[in-house]
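[1] sequence and computational prediction follow.
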Amino acid sequence: MIAWLEPQDPFPPLERALGAGTDAPGLLAASRDLTPQRLLLAYRQGIFPWYSEGQPVLWWSTDPRMVLVPQAFKISATFRKTLRRVLREPEWEIRVDDDFIAVMHACANTWREGQQGTWITPDIVAAYGGLHRQGLAHSVETWYRGERVGGLYGVAIGRMFYGESMFAHRTDASKIALAALCAFLGKHGVAMIDCQQETDHLASLGARPISRADFVAHVRGATQLPAIVPWDFDKSVLARWTQAAES
């Protein structure tokens, strides 16, 4: 039985999350409230929300946990050519926080094979929008000829980044945003991006599973470090990162 949380209740110990032999491995608790304050408490402890419209807020702490080390992001020969074109051609832009809420809506509304509906509910948009206004959630956006064609968003606490969702309306547009994020975070000494759940797609990008204990130990230290200020980006950051990856 998972815990039901009232607004004032703390999260239970992570060890109480449902185990691998259950129908919902990693499920820890449920609640009605979803506030920026509750989200910050969750992320600092290695917990994240994931639920569908009509469900209570479901809180998870998976074991293992999928993470991406920025320097481990896989760049295929074909994608390397794409990045060179992005760096060379002014029609391509990479923007940070141009319109955070628009990126969330795009992630929610972009069709994905095998997926019906979205977990990015109006309450999720409102709560993460609150974090964004506090400077704790950010979007990285790929633009082509003045149109937003891809992007991602997530939460940044100290020197820890928690990836939430991506979208692409043009081939490789979300991967371009992820490459830009890896370059930016690597520049600022961020050693790990939380990818939450293990999937083949994330593995193909270089993500790998680690134990929950190792993940939480890293989070405890990384979230105590100074925040990245300001969040801004220019192509030179990606150019230097790409060159380093080639050497």
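    Great, that's in hand.

[2] contacts and neighbour counts: CA atoms only from here.
    Noted.

[3] ok, the residue nearest the centre of the chain - contacts?
    Geometric centre of the chain, nearest residue: residue 163, 0.7 Å, by CA atoms, centre = their mean. Contact partners of residue 163, counting by CA atoms under 8 Å, 6 or more residues apart in numbering, are 152, 153, 154, 155, 193, 194, 195, 196.

[4] does it lie in a helix or a strand, and which?
    strand 160-168 (DSSP states H and E).

[5] use this one as the comparison:
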Amino acid sequence: MRLPWLQPGDPFPDPARAWDERQPAPGLLAAGGALDVDTLRRAYSNGIFPWFSDDQPILWWSTDPRMVLYTGEFRLHRSLRKTLARLLRDPGFEIRFDHDFARVIRACAGSPRNGQSGTWIVPDMVEAYVNLHRAGYAHSVETWIDGELAGGLYCVAIGRAVFGESMFTRVPDASKLALAALVAWCRQAGVALIDCQQNTSHLASLGAREIARADFVQHLARVTPEETPRWQFLPVYWNALLRMPASE
């Protein structure tokens, strides 16, 4: 199957046309186009995301099945629960939203994923998502300890849809605490699931699972037109997670 080549502003193909397991890159939908705010917003609203290396054109993906984390199924493992309980007694511990988005995404770019020698968060992607943040569609969740940025993540949010992108850590469990904070915020904001894009054992250990792409796209059609909740974290949001049964 020939891969569609997009010009800036072109509509995306139907995600159902993405390459399947019989093709060399399952989930690959199109190449080309641009990384401006409107294009990224249209892409995410339709279950499409960019992922490419420095030596490649812009590549657009829509994986099937799709890995998602239902916020009611998040596993707060016993060890992380103990860390959280300890830090909640520490006045130096704080979760901040959007305090320094650019710093977070650059830290993520400097933290290659397991098994990768480089990063997919190339300079063009950093610039694009900083612009997306300025437009109100990308956010950072940051773990601060004693005035230092210890870890965090960034994500895309449209309406009541949240798309996880990448995380980094400088202190053990700091990125996991940022994810737990995002889940806690989602639960109080009425966000049912967080998109995780692709299956990894780490995500599965936290409760994420695969669903059909068609179901995911239908979910987006329902929730992306809704009003976006306020991106603000309050410590009281932890209560819902701490009331959940502990997971090993």
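    Good, I have the coordinates. No experiment lies behind these values; they were computed from the predicted model shown.

[6] any idea what the TM-score comes out to?
    Scored against TM-score structural alignment, normalised by the length of the first structure, the superposed chains reach a TM-score of 0.96; 245 aligned residues with a CA RMSD of 1.2 Å.

[7] re the thing from before, which of the contacts of residue 163 of the first structure lies closest to residue 70 of the first structure?
    residue 193 (7.2 Å; CA to CA).

[8] so what's the residue count around that closest one?
    23 (other CA atoms under 10 Å).

[9] now which residue in the second structure aligns to it?
    Per TM-score structural alignment, the equivalent position to residue 193 of the first structure in the second structure is residue 194.

[10] and the helix or strand where its match lies, what does it pack against?
    Per DSSP H and E: residue 194 of the second structure is located in strand 193-197. Packing contacts for strand 193-197 of the second structure, counted by 3 or more CA pairs under 8 Å, 6 or more residues apart in numbering; DSSP states H and E, involve strand 66-70, strand 161-169.

[11] with the first structure overlaid, report how far the first one is off on average.
    In this case it means strand 66-70 of the second structure. Strand 66-70 of the second structure differs from its equivalent in the first structure by a mean of 0.4 Å after superposition (mean CA distance after the TM-score superposition for the first structure).

[12] where along the second structure do the strands fall?
    Under the criterion DSSP state E, the second structure carries strands at the ranges 5-6, 28-32, 49-50, 59-61, 66-70, 93-97, 138-145, 148-158, 161-169, 193-197, 209-211.

[13] how about a markdown table for those, with distance to residue 245 of the second structure added?
    As requested, the strands of the second structure are exported to a markdown table (distance: least, CA to CA, whole Å):
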| stretch | distance to residue 245 of the second structure |
| --- | --- |
| strand 5-6 | 48 |
| strand 28-32 | 39 |
| strand 49-50 | 34 |
| strand 59-61 | 36 |
| strand 66-70 | 16 |
| strand 93-97 | 23 |
| strand 138-145 | 23 |
| strand 148-158 | 25 |
| strand 161-169 | 24 |
| strand 193-197 | 19 |
| strand 209-211 | 19 |
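
[14] in the second structure, where's the longest helix?
    Ordering each helix of the second structure by length in residues (DSSP state H) puts helix 174-189 first.

[15] how far does it sit from its chain's centre?
    11 Å (CA atoms, centre = their mean, to the nearest Å).

[16] between the strands of the second structure, which gets nearest to residue 177 of the second structure?
    Nearest of the strands of the second structure (CA to CA): strand 138-145, 7.0 Å.

[17] format the helices and strands packed on strand 193-197 of the second structure as TSV; extra columns: distance to residue 148 of the second structure.
    Converted to TSV, these look like this (distance: least, CA to CA, whole Å):
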stretch	distance to residue 148 of the second structure
strand 66-70	28
strand 161-169	12
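
[18] for residue 132 of the second structure, find the nearest of the ones you listed.
    strand 161-169 (13.0 Å).

[19] now do that closest one: which range of the first structure does it align onto?
    Under TM-score structural alignment, the match for strand 161-169 of the second structure is residues 160-168.

[20] with the second structure superposed, average distance for the matching stretch?
    Counting by mean CA distance after the TM-score superposition for the first structure, stretch 160-168 of the first structure comes out at 0.5 Å.

[21] closest one of the contacts of residue 163 of the first structure to residue 20 of the first structure?
    residue 196 (15.2 Å).
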